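Asks: Compute the structure for the input listed below.
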Amino acid sequence: MRAVVVTTFGGPEAVRVVETEIPEPGAQQVRIKVAAASLNPVDAGVRAGAFGGAGKQLGLGWDVAGTVDAVGATGAWRVGDEVIALHHGMGRPLGTHAEYVVVDADAVAKAPAGVDAAHAATLPLNALTAVQALDLLELTPGQALLVTGAAGAVGGFAVQLAAQRGISVTALARPADEEFVRALGAAEFTSEGVAAASVDAVLDAAVLGARALTWVRDGGAFTGVIPQAAPAPERGVRTGAVEVTADGTRLTELVALVEKDVLTLRVAGTYPLADAATAHARLAEGGVRGRLVLVP
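Replies: Prediction:
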């Protein structure tokens, strides 16, 4: 099969498409014939060497949508099931940017009905990151949340999920994105920031760090999206960062929200697997709204 990997670190030119053996599922695993797999900033980070792994082959891709085509010793899934999954972790020789991928059975959810594979592939990593970040904030209905990077993939899901919970959301994004983020459910919009200590919590999808922390009231909460990169606590504000985990049960709940039109799936463009380096170059240009998706 074909798979997208890096063997040396660098820019988009480091991305390679190689021929390799089709992986076999072990106990409590399934193999998915990939129909679509989204490209995320974490893939660019792996490619650039941000997470280490020098001297090894590193597979790219965390999100997948496709069809189960082989199962290990598990009764949860059947050959032919249309599914999505988060293939979580660093340092793997193969990721989801491939023609086939093996994932843990408990990371899998049924694909959302009525949604094409390219859109379905944009859900797992970003929506799980958003919902797990919101869980860390422990907000209750009526409290005020500022989401930075609100027009991005994680930020957009965070706005919708928070609004669905009855939380009052202020969206921080570029002025051109105001109409979009308000349509997602943001009650307020800003392109500059808010008054100091004026919100109960910040979900910092834009990775503003200490600057965003100043906007949280004393005793509030701050959650970032890069593990070990959160600012130090101050003024009684809890700080931390989400470290996303694969969770098929939670992913199933998110699929249900897609099917109820609570969550919006966005594809910024699709690329053949062979053009993975071109997709990386487009991601590096910035300004992408939604996810770029690779299609084997």
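Asks: make it CA atoms for all contacts and neighbour counts henceforth
Replies: OK.
Asks: From the contact counts, what lies against the strand or helix carrying F157?
Replies: Counting by DSSP states H and E, the element that carries F157 is helix 153-164. Taking 3 or more C-alpha pairs under 8 Å, 6 or more residues apart in numbering; DSSP states H and E as the contact definition, the neighbouring helices and strands of helix 153-164 are helix 124-137, strand 144-148, strand 168-172, helix 178-184.
Asks: got the angle between the second one and helix 153-164?
Replies: It refers to strand 144-148. Note on geometry: by axes from the mean of the first three to the mean of the last three C-alpha atoms, to 10 degrees, strand 144-148 and helix 153-164 are set 160 degrees apart in direction.
Asks: contacts for strand 144-148?
Replies: Contacting residues not belonging to strand 144-148 are listed as 155, 158-159, 167-173, 199-208 [C-alpha atoms under 8 Å, 6 or more residues apart in numbering].
Asks: likewise the third one?
Replies: Strand 168-172 is touched from outside by 141-150, 159, 162-163, 181-182, 185-193, with contacts defined as C-alpha under 8 Å, 6+ apart.
Asks: Recalculate using a threshold of 7 Å.
Replies: Contacts of strand 168-172 with the rest of the structure, by C-alpha atoms under 7 Å, 6 or more residues apart in numbering, involve 142-150, 159, 162-163, 181, 186-191, 193.
Asks: can you check the longest one too?
Replies: For helix 124-137, the external contacting residues (C-alpha under 7 Å, 6+ apart) are 62-63, 85-86, 153-154, 157-158, 161, 201, 221-223, 242, 244, 251.
Asks: Buried ones in it, by neighbour count?
Replies: Applying a neighbour-count criterion of 16 or more other C-alpha atoms under 10 Å, one finds 124-134, 136-137 buried in helix 124-137.
Asks: now these as CSV including distance to R235?
Replies: Written out in CSV, the entries for the buried residues of helix 124-137 read as follows (distance: C-alpha to C-alpha, whole Å):
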residue, distance to R235
P124, 34
L125, 32
N126, 30
A127, 30
L128, 29
T129, 26
A130, 25
V131, 26
Q132, 24
A133, 21
L134, 21
L136, 18
L137, 16
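Asks: Another sequence for comparison is provided below:
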Amino acid sequence: MRAVVIRGFGGPEALEIADVPVPSAGQGQARIRVEAAAVNPVDLATRSGALTEAGLLPARDLIGIGWDVAGTVEETGPGVAGLAVGDRVVGLSDRLDVPLGTHADQVVLDADAVTRAPSGVGAVEAATLPLNGLTAVQALDRLGLRPGETLLVTGAAGAVGGYAVQLAVARGLRVVAVAGAADEALVRELGAELFVPRTARLGEAVRALVPGGVHGALDAAVTGAAALDAVRNGGSFAAVVAGGEPLPLRGTRVFTHWISADGARLADLVTLVEQGELTLRVAGTLPLEEVAEAHRRLAKGGLRGRLVLVP
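Replies: This is a model prediction of the structure:
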């Protein structure tokens, strides 16, 4: 089968379509035929060597690429319950140090990282949900805000930020969205009550709308101290990108959220998709062979939604 791998770090040219053996599902695992797999910033950081420089990924001869997957179960290993051959599923590979990722014809995942795919939704759209949706919902869980409180979401028009806006609104939070001026209509459609252009001085602009500052912030755009200045004393701040954590000034609780594969939590997100409370956004599709072009397009920025590879 084909799989996207790297044998050395570098630009998009470092990506290789390798011919590798079909993996087998082991204890507690499922093998999935990949129908679609999203391309995320973590894939670019893996390929470039940035994660290795940060001490997150040991150097090895062969590294697989890809976290998100939507597809069909082809094999289950011993001890797997709730999944059967032929099931349409979505799942997440959250380990960095692996020889094969989801950018492949088939992938093996732990069964508890997989859940049924949303009904009435194609594989391309479904593949955009696991990594970005789980990042948003898990960060919101840790922020622990109560209904009626205010949340600042930076990068609100992006993949993680867009999910965060909708999930926060579903929890009864008032959302202040930060995005480009051209994206104001989009983030308001997602449910944001208040809007601040990303060119503004965040602390001043947000506090003019929310006297005293917001109760919490989810910083998907890596604005760091600028977004922290908009948070009231003793509030909470979630960074979702490595290196984006500012100092915990004024008694704020600051943390970086690291994603964890969770099939049960992913199932909750699938239900929200089916209920129309969570919007899946696809920026474009490319065949697996054009993975290098997908990396170039993502690196340029400006996408709304995720690029998705189709084997």
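Asks: And the helices in the stretch 1-150 of the second structure?
Replies: Using DSSP state H, counting those that start in this stretch, the helices of the stretch 1-150 of the second structure run over residues 41-48, 50-53, 123-126, 130-143.
Asks: need those helices in TSV with distance to A81 of the second structure, can you?
Replies: Output for the helices of the stretch 1-150 of the second structure, formatted as TSV (distance: least, C-alpha to C-alpha, whole Å):
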stretch	distance to A81 of the second structure
helix 41-48	30
helix 50-53	34
helix 123-126	22
helix 130-143	21
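Asks: Out of those, which is closest to E74 of the second structure?
Replies: Using C-alpha to C-alpha as the criterion, the shortest distance between E74 of the second structure and these is 15.6 Å, found for helix 123-126.
Asks: The stretch 1-150 of the second structure: strands as residue ranges?
Replies: Secondary structure of the stretch 1-150 of the second structure, counting by DSSP state E, counting those that start in this stretch: strands at 2-6, 15-19, 29-39, 63-64, 68-76, 88-92, 106-110, 114-116, 150-154.
Asks: I'd like these written out as a markdown table, with mean neighbour count added.
Replies: Formatted as a markdown table, the entries for these read as follows, by neighbours: other C-alpha atoms under 10 Å:
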| stretch | mean neighbour count |
| --- | --- |
| strand 2-6 | 24 |
| strand 15-19 | 17 |
| strand 29-39 | 27 |
| strand 63-64 | 23 |
| strand 68-76 | 26 |
| strand 88-92 | 27 |
| strand 106-110 | 24 |
| strand 114-116 | 25 |
| strand 150-154 | 28 |
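Asks: quick one on the thing from earlier: out of the contacts of helix 124-137 of the first structure, who has the most neighbours?
Replies: Per-residue neighbour counts (other C-alpha atoms under 10 Å) across the contacts of helix 124-137 of the first structure peak at A158, which has 35 neighbours.
Asks: Which position in the second structure pairs with that one?
Replies: With TM-score structural alignment as the matching criterion, the partner of A158 of the first structure in the second structure is A164.
Asks: residue contacts, that match?
Replies: For A164 of the second structure, the contacting residues are A136, V137, taking C-alpha under 7 Å, 6+ apart as the criterion.
Asks: if I look at it, how far off is A3 of the second structure?
Replies: Taking C-alpha to C-alpha, to the nearest Å as the measure, A164 of the second structure and A3 of the second structure are separated by 31 Å.
Asks: now do P248 of the second structure
Replies: According to C-alpha to C-alpha, P248 of the second structure and A3 of the second structure sit 42 Å apart.
Asks: try G10 of the second structure
Replies: 18 Å.
Asks: Ok, V90 of the second structure next?
Replies: Spatial separation of V90 of the second structure from A3 of the second structure under the definition C-alpha to C-alpha is 18 Å.
Asks: repeat for V73 of the second structure
Replies: In this view, V73 of the second structure and A3 of the second structure are 18 Å apart by C-alpha to C-alpha.
Asks: which residues in the second structure does stretch 207-217 of the first structure match up with?
Replies: Residues 222-232 of the second structure are matched to stretch 207-217 of the first structure when aligned by TM-score structural alignment.
Asks: which parts of that stretch are buried?
Replies: For stretch 222-232 of the second structure, by 16+ other C-alpha under 10 Å, it's V222, T223, G224, A225, A226, A227, L228, D229, A230, V231, R232.
Asks: what's the closest non-adjacent residue to T7 of the first structure?
Replies: What sits nearest to T7 of the first structure in space, not counting adjacent residues and going by C-alpha to C-alpha, 6 or more residues apart in numbering, is Q57, at 4.7 Å.
Asks: For the aligned partner of that neighbour in the second structure, give me its contacts.
Replies: Alignment note: Q57 of the first structure maps to L62 in the second structure; criterion TM-score structural alignment. Listed by C-alpha under 7 Å, 6+ apart, the contact set of L62 of the second structure reads V5, I6, R7, P99.
Asks: and those, which two are the farthest apart?
Replies: Largest separation among the contacts of L62 of the second structure by C-alpha to C-alpha: R7 and P99, giving 10.1 Å.
Asks: Are there residues contacting both of these two? Which ones?
Replies: L62, I63.
Asks: about what we covered before: what's the mean distance for the helix holding F157 of the first structure versus the second structure?
Replies: Helix 153-164 of the first structure: mean distance to aligned residues in the second structure after superposition is 0.2 Å, counting by mean C-alpha distance after the TM-score superposition for the first structure.
Asks: Next, the angle strand 168-172 makes with that helix.
Replies: 160 degrees.
Asks: so how far is helix 153-164 of the first structure from its chain's centroid?
Replies: The gap between the average C-alpha position of helix 153-164 of the first structure and the chain average comes to 12 Å, counting by C-alpha atoms, centre = their mean, to the nearest Å.
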